[in-house]
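Colleague: Provided below for reference: sequence and predicted model.
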Amino acid sequence: MRALILGGTKEARDTAKLLHDRGWHVTSSLAGRVANPALPVGEVRIGGFGGPAGLARWLIHSGVEVIIDATHPYAEKISLSASEASRATGIPLIGLHRKPWQAQPKDRWREVDSVEDAAALVAREYHHIFLSIGRQHLAPFANDPHNLYVIRAVDPPKVALPPRNRVILSRGPFSLESEKKLMVDNQIDVVVSKNSGGEMTYAKIEAARMLGIDVVMVRRPSLAPVTVEVHSPQAVLGVVDKL
């Protein structure tokens, strides 16, 4: 049995191990945006497939029997390609989707539809801004010369940055205490985040809640159609056992 797992998330790595331990031939496909990614067990390929048609050809040539989309919730392009390739080939697509975070009592969320909307809002109303949205989406903030941006990323950003910035290179998970310290030390008055879900980066949301700091939360994009949607690596096993 052969599976293609899309994504470099923790859920993708956990799924690869579970399937590998059951005797599956697993290929994990990573986007290649991180210089030294954490690698899953099994075969690994880096880079794109050439759109939905290229992915469909690769699936047929490789004899893949199931596709598992375990990408980040905001990886719209590859998720759409996987959906179209699944439809074209008839190969089932399991969407392993993290459940989104839900606002809790005392959370001070301000939800927006895009990173561009977030950039416009924080430039108008805040002064010490913590950006925890990944290095691919920093450009909309670059034109604000007035406010300080504390930017956390795994690798150095390659796009234009706001003139006043502090870049912190670090890989999660992050503890609640370290997130609180970062916010206090930098006098953060707003956190900009995507609603990524999961536990790896949730501590920043808890820290903001405890410190009474606003969170500008970028809503998730619409999900591409899948054959079956699940929310955990263990649930993936329950689906593939029925194939």
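Modeller: Nice, thanks for sending it over. Numbering: from 1, shown residues only.
Colleague: Please make it C-alpha for all contacts and neighbour counts, starting now.
Modeller: Fine.
Colleague: So the residue nearest the centre of the chain versus S81, what's the distance?
Modeller: Residue closest to the average C-alpha location in the chain (Cα atoms, centre = their mean): H72, at 3.0 Å. H72 sits 14 Å away from S81, going by Cα to Cα, to the nearest Å.
Colleague: Could you tell me whether the residue nearest to the centre of the chain really is in a helix?
Modeller: No: looking at H72 with DSSP: H, G, I helix; E, B strand; the rest coil, it is coil, so not inside a helix.
Colleague: do you know how far it is from T9?
Modeller: In terms of Cα to Cα, H72 sits 7 Å off from T9.
Colleague: Show me how far the helix ranked longest in the chain is from its chain's centre.
Modeller: If you go by DSSP state H, the chain has its longest helix at helix 76-89. Centroid separation for helix 76-89 versus its chain: 18 Å, with Cα atoms, centre = their mean, to the nearest Å.
Colleague: same check, this time on stretch 153-167
Modeller: Remark: stretch 153-167 is offset 18 Å from the chain centroid, using Cα atoms, centre = their mean.
Colleague: second one coming, line it up with the first:
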Amino acid sequence: MRVLILGGTSEARELARIASSERGLDIVSSLAGRVANPRLPVGAVRVGGFGGVEGLRTYLRENAVDAVVDATHPFAAQVSTHAATATRELDIPALHLRRPEWEQRRGDLWTRVPDLTAAVAALPGHDEPVLLTIGRQGVGAFAGCVRHRFVIRSIDAPSAPLPPRYKLLLARGPFTVDEELVLMSRHRIGVLVTKNSGGEQTEAKILAARTAGLPVIMVDRPPLPAGARAVDAVPDAVEWLREVASEHVR
């Protein structure tokens, strides 16, 4: 059974590693190609977009894909929507693998907002500089913020317009809590703006902000497509693949 795994997340890589050792599964992982030097999963890999829903439909048909696991970043809403639409139209079994989101705990000073536009609107009243850890694609939302200084951290340099006053830090995690505390102290960060990506890989900044009493503007996740079947752990995705594979051979 040929399986297409969408996403360059740690969960996608773990799923590819485990599923590649499963008998009867032919695994292909697809990466968007937005990171210059991505961590590659085990097995066959394709890099680049599909060209919207039509392009994905064409790929699924021409490559005889039997099942799709959307393990993209929780904020890759467009890819998830395209995957749900294409698989539904072609009657291909599909699953969305999403790590659990972070939950606000005692000591957290969160302002929850629905999107980046609302995050910009929430900045007044917060001290500067603003630490942005939202990925390079979202930085353009803050380009018009002339009253705040920013520290922008991303793996690759943003291509979108940047705010007038900023310092760019190019770094790839995961980072420790101590490293995040040092960064926040060294740059005298006034507020952290981040997305509720969830997972342990990038949680250190949340723990550090809690320890330091630093306010956080937390961007909520976009919803999954209506009717989507979803799990939040790799073992559950593996079990789903086994179930689909057993139906496939009948």
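Modeller: Alright, I've got the coordinates. Since the model is a prediction, treat every value here as computed from it, not as a measurement.
Colleague: Would you report the TM-score computed for these chains?
Modeller: The TM-score (TM-score structural alignment, normalised by the length of the first structure) is 0.96; 243 aligned residues with a Cα RMSD of 1.2 Å.
Colleague: So the nearest residue to A233 of the second structure once chain neighbours are set aside: helix, strand or coil?
Modeller: For A233 of the second structure, ignoring the flanking residues on the chain, the nearest one in space by Cα to Cα, 6 or more residues apart in numbering is R99 at 6.3 Å. Recorded secondary structure, R99 of the second structure: coil (three-state DSSP).
Colleague: show me the contacts for R99 of the second structure.
Modeller: E11, P74, S197, G198, G199, D232, A233 (Cα atoms under 8 Å, 6 or more residues apart in numbering).
Colleague: Same check on V3 of the second structure?
Modeller: So V3 of the second structure contacts L25, D26, I27, V28, V65, D66, A67, V68, V69 (Cα under 8 Å, 6+ apart).
Colleague: quick one: the fourth one is in a helix?
Modeller: It refers to V28 of the second structure. No: with three-state DSSP as the criterion, V28 of the second structure is located in strand rather than a helix.
Colleague: I'd like the distance between T15 of the first structure and G54 of the first structure.
Modeller: Counting by Cα to Cα - T15 of the first structure and G54 of the first structure are separated by 24 Å.
Colleague: Would you mind telling me which of the two has more residues around it?
Modeller: T15 (26 against 13; other Cα atoms under 10 Å).
Colleague: Apart from its chain neighbours, what residue comes closest to that one?
Modeller: Closest to T15 of the first structure by Cα to Cα, 6+ apart is P233, at 4.9 Å.
Colleague: My read is that the one you found contacts E11, right?
Modeller: Yes: taking Cα atoms under 8 Å as the definition, P233 of the first structure is a contact partner of E11 at 6.2 Å.
Colleague: so what's M184 of the second structure up against?
Modeller: With Cα under 8 Å, 6+ apart, M184 of the second structure has no contacts at all.
Colleague: mind listing the helices for the second structure?
Modeller: Going by DSSP H, the second structure shows helices at 10-20, 52-62, 77-90, 116-121, 177-186, 204-212, 234-248.
Colleague: Of all those helices, which one is nearest R221 of the second structure?
Modeller: Distance to R221 of the second structure, taken as Cα to Cα, is lowest for helix 77-90 among these, at 8.8 Å.
Colleague: what packs against the closest one?
Modeller: helix 52-62, strand 67-70, strand 94-97 (3 or more Cα pairs under 8 Å, 6 or more residues apart in numbering; DSSP states H and E).
Colleague: quick one on the thing from earlier: between the longest helix of the first structure and helix 51-62, how many degrees?
Modeller: 50 degrees (axes from the mean of the first three to the mean of the last three Cα atoms, to 10 degrees).
Colleague: mean deviation of helix 76-89 of the first structure from the second structure?
Modeller: Once fitted to the second structure, helix 76-89 of the first structure is off its aligned match by 0.6 Å on average (mean Cα distance after the TM-score superposition for the first structure).
Colleague: what stretch of the second structure does that helix fall on?
Modeller: With TM-score structural alignment applied, helix 76-89 of the first structure matches the range 77-90 in the second structure.
Colleague: List the buried residues in that stretch.
Modeller: A77, V79, S80, T81, H82, A83, A84, T85, A86, T87 (16 or more other Cα atoms under 10 Å).
Colleague: Please enumerate the shared neighbours of P233 and E11 of the first structure.
Modeller: Shared contacts of P233 of the first structure and E11, counting by Cα under 8 Å, 6+ apart, come down to L96.
Colleague: hmm, which of the contacts of R99 of the second structure are common to the first structure?
Modeller: Retained in the first structure by both residues aligned by TM-score structural alignment, their matches' Cα atoms under 8 Å are the following of the contacts of R99 of the second structure: P74, S197, G198, G199, D232, A233.
Colleague: Can you say which two of these are spatially most distant?
Modeller: S197 and A233 (14.2 Å).
Colleague: what about these two, which has more around it?
Modeller: S197 (22 against 14).
Colleague: pretty sure P215 of the second structure contacts L109?
Modeller: Yes: counting by Cα under 8 Å, P215 of the second structure does reach L109; the two are 4.8 Å apart.
Colleague: Compare neighbour counts for the two and give me the winner.
Modeller: Looking at P215 of the second structure and L109 with other Cα under 10 Å, you find the greater number of neighbours at P215, namely 20 against 17.
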